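# Please find the sequence and the predicted model below.
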Amino acid sequence: MSPGTAGPPPAFPRLTLGVEEEFLLVDPETGRVVPAAPTVRRRIGVPLAERVQPEFTRFQIETNSLAHTDLRRLCHDLAELRTSVAEAAERAGARLVASGTALLGNTGLPPLTPSPRYERMARRYGALLYGQGVCGCHVHIGIGDRDEAVQVSDHVRPWLPVLQALTANSPIMEGADTGYASWRAVLWARWPSAGPPPRFSSAERYDALVEALLEAGAVLDRGMIYWYVRPSHHLPTLEFRGADTCATVGETVALAGLVRALAATALADVRRGLPPPEVDQTLLEAAYWRAARDGLEGDGLDLATGRRTPMWKLVGALLRWVRSALEESGDLPLVTELLNRLHRRGSGAARQRAAYRPRHDVRDVARLLAAQTRDVSEFPVPARVAAEPPAMAPGR
């Protein structure tokens, strides 16, 4: 994972980015999930309503940012979405919660959003759906050339565990501490197409592997390709989808800024003809498991040395790796401040545990989560956030 030296210094492309955030809807008294998504969506006014979507279950809801090149515009966009949906949830008698898992679980088949696709998934995959309804954060980076997108995926693979640790926000399930910072990652890994992606080299190789998964019945369609980085099946983007839903807007923005800088750094290397780092797939999966278990407060696996290393040291290594791209985009001061704030406060998982520990009462955690989700004081919402055209366009 050391920087390449071949060719001229990299010129970092200016890439668009957009974010999808998945949330839970919970009862304000008990913290238990409630199937209120249809009601909440009806209570969201225009023009934001079209950017708030149903999710897999009726107790989840998803927001979609506009496409941006300016990270602060993304901040305000996400703050506006969270504020509007949280207010709609409260009018429906629920609370909007940013957490990777339901605190009290959802044993058995969850209440699915009515959809022929979800019904087919239930018939084919059976008990794999039990306890699902986990929430993630997906960052889309505008890379329109699919061969380049796949090669960028090859280059960023070693850093996926660090991104997971940064966002770990799901330690509690079924009313108890699971022992994992991200239990969502463990639940999601049950799907046959989930996990860190293999190395592809080309869009042709990627497509051939997807076709084989379709033929095997491991996926119903291309939307079920759940690798933690994938070319979007319906947008000209590379989608990073391995993170838990972040507890705060600031943590989402830190993730998005790092992801864009990582993609820009990788794309510059691709265009210089540098090969991706050699990463053993089994060790990559082990590193991702370690990140899900320990999160930010524990150790990670340094894939360059094969040794356990404090995760914050690996975060520092990532920041150094993408520093030039962050400087060129002007994002370095904001991303650095947000990471410093996260270091001082502790991860989302650590804060959930701190709220849970005194009484072992998930209602205390639910109150914390609802407050964090709604707190957008770091990024006051302007009168209206405008998209930066063209939406989700390829980076130049």
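Yes, it's here.

# Going by C-alpha atoms from here, please, whenever you check contacts or count neighbours.
OK.

# Ala292: what's it in contact with?
Pro161, Gln164, Ala165, Ala168, Tyr180, Ala181, Ser182, Trp183, Ala185, Val186 (C-alpha atoms under 8 Å, 6 or more residues apart in numbering).

# Second structure follows, compare the two:
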Amino acid sequence: MVITPFARRDAVTREEGRQPLTLGVEEEFLLIDPDSGANLPVADDVVDALPPAMRSQSRRELRRSMVEMVTPVCTDLTTLRTHLLRHRRAVGDAASAAGARLVAIGATPVAEPHRAVPPQERYRAMVERYGPVASDPAVCGCHVHVGVPDPDLAVEVCNRLRVWLPVVQALTANSPLHDGRDTGQASWRSVQLQRWPGVGPTPHFDSRRDYDRTVAALISAQLMLDEAMVYWYARPSTTYPTVEVRVSDVCTDVDDTVLVAALVRALVATAVTEAYAGVPVPRVRDCVVAAAHWHAAHSGLDSTLTDLRNGAARPAWDLVGDLFTTVEPALREHGDLDFVRAQLSRVRRVGNGAIRQRRTLHRTGDLRAVLQEVAERTVAG
């Protein structure tokens, strides 16, 4: 079923479409004990050890074993990659000085014995409201921001992303381990986050007014503390004039992060082009979208994914190919086509993060070997 867009636009007025859409990436990292692999609550020490300019690009999280780094606004992938790698190496050095190891991995792989929250009032309110859920072990994501300053257009873009985000989720699945074992899930982070009321596929909205009214109702019902607790997989950012895509696990390899950023920007650019052209928005039931995401989190790239355009189960890499074909014009327009083609070929050859972790675990039988490899790849260029 399709519906007409709520805000049709004349393509000839889209002057901003001739400029590259801006990009920014937020990456969350874990700090673990080099020997046991358990999480270490040393984030304050790590952030304080960063150079002042780098410290301003860091964010403290609910868990003291996490550090988030935020890139400046970028327009090209080379600059984005430079910032990402600079962040990872600086935080990795600071972590080593604090007796910890920095790992880009989607979920706590062993244990988190220390779960006291920082003293900020908002974090205390979250613990009071959500109880044990707020004390779950840390999980780490990769959030991609793409510049879409028009509020109504941002909501329509999120509507159009719904059918493709399970594919992005599968490509970036990077958390098969938890409690010292293989969970059977490619993205345990995705499964764990379902305990929060504001996490999941973005609902379809008819307008920005509809979006704002729904968020206000969720806050009024005390399901969320505030607008910032809308953790849907795509949302108009509460901080920047962007669409923020939050579906991905943090990627171990920096080139995987750049790949997902390029694909997300191309998806957003494609959605903007379709909105201006008046292309109908695919309408899929929320329960079907949620099921597709569960399947993507479970299987990653190992078997099938759900094609939300027709509801069929298809080989994962067939859907990745369809995604690439769909966004190919936008990739070409932004100068990203060759990079994305090469990186998708690499991922198909070596696997996503979950596949690589399992391969090492099965080869060595040693979880410490997996975490050492992840740590080395986290800062490798």
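Great, that's in hand. In this text, all values refer to a predicted model and were calculated from it rather than measured experimentally.

# Looking at the contacts of Ala292 of the first structure, which one is closest to Ser324 of the first structure?
Closest to Ser324 of the first structure out of the contacts of Ala292 of the first structure is Pro161 (21.4 Å), distances taken as C-alpha to C-alpha.

# Residue in the second structure paired with the closest one?
For Pro161 of the first structure, the aligned residue in the second structure is Pro166 (criterion: TM-score structural alignment).

# how near is Val335 of the first structure to Val259 of the first structure?
Distance, Val335 of the first structure to Val259 of the first structure, using C-alpha to C-alpha, to the nearest Å: 11 Å.

# One more: Gly242 of the first structure?
11 Å.

# What is the burial count for the aligned partner of Val152 of the first structure in the second structure?
If you follow Val152 of the first structure across to the second structure using TM-score structural alignment, you land on Val157. Other residues lying near Val157 of the second structure total 26 when counted by other C-alpha atoms under 10 Å.

# Tell me how many other residues crowd the residue mapped onto Glu204 of the first structure from the second structure.
Applying TM-score structural alignment, one finds that Glu204 of the first structure aligns to Arg209 in the second structure. Residues near Arg209 of the second structure, counting by other C-alpha under 10 Å, number 13.

# related to what we said a few turns ago, what about the match of Val152 of the first structure, which helix or strand?
helix 151-161 (DSSP states H and E).

# That helix vs the first structure, average offset?
Here the mean offset of helix 151-161 of the second structure against the first structure after fitting is 0.5 Å, by mean C-alpha distance after the TM-score superposition for the first structure.

# quick one: contacts of that helix?
Contacts for helix 151-161 of the second structure (C-alpha under 8 Å, 6+ apart): 5-7, 148, 202-208, 211, 234-236, 242-243, 267-268, 271-272, 275, 281-282.

# Can you select the buried ones among the residues you listed for me in ChimeraX?
The buried residues among those can be selected in ChimeraX (16 or more other C-alpha atoms under 10 Å) with this line:
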select :5,6,148,202,203,204,205,206,207,208,211,234,235,236,242,243,267,268,271,272,275,281,282
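
# got the contact list for stretch 115-123 of the second structure?
Pro41, Leu62, Arg63, Arg64, Arg124, Ser135, Asp136, Pro137.

# same thing with stretch 178-190 of the second structure?
Against stretch 178-190 of the second structure from outside (C-alpha under 8 Å, 6+ apart): 106-111, 139-140, 170, 173-177, 249, 294, 296-300, 354-355, 358, 367.

# Which residue range of the first structure does that stretch align onto?
Under TM-score structural alignment, the match for stretch 178-190 of the second structure is residues 173-185.

# In the second structure, what range does stretch 308-319 of the first structure match?
Counting by TM-score structural alignment, stretch 308-319 of the first structure corresponds to 313-324 in the second structure.

# To what extent does the matching stretch diverge from the first structure after superposition?
Mean deviation for stretch 313-324 of the second structure: 0.8 Å (mean C-alpha distance after the TM-score superposition for the first structure).
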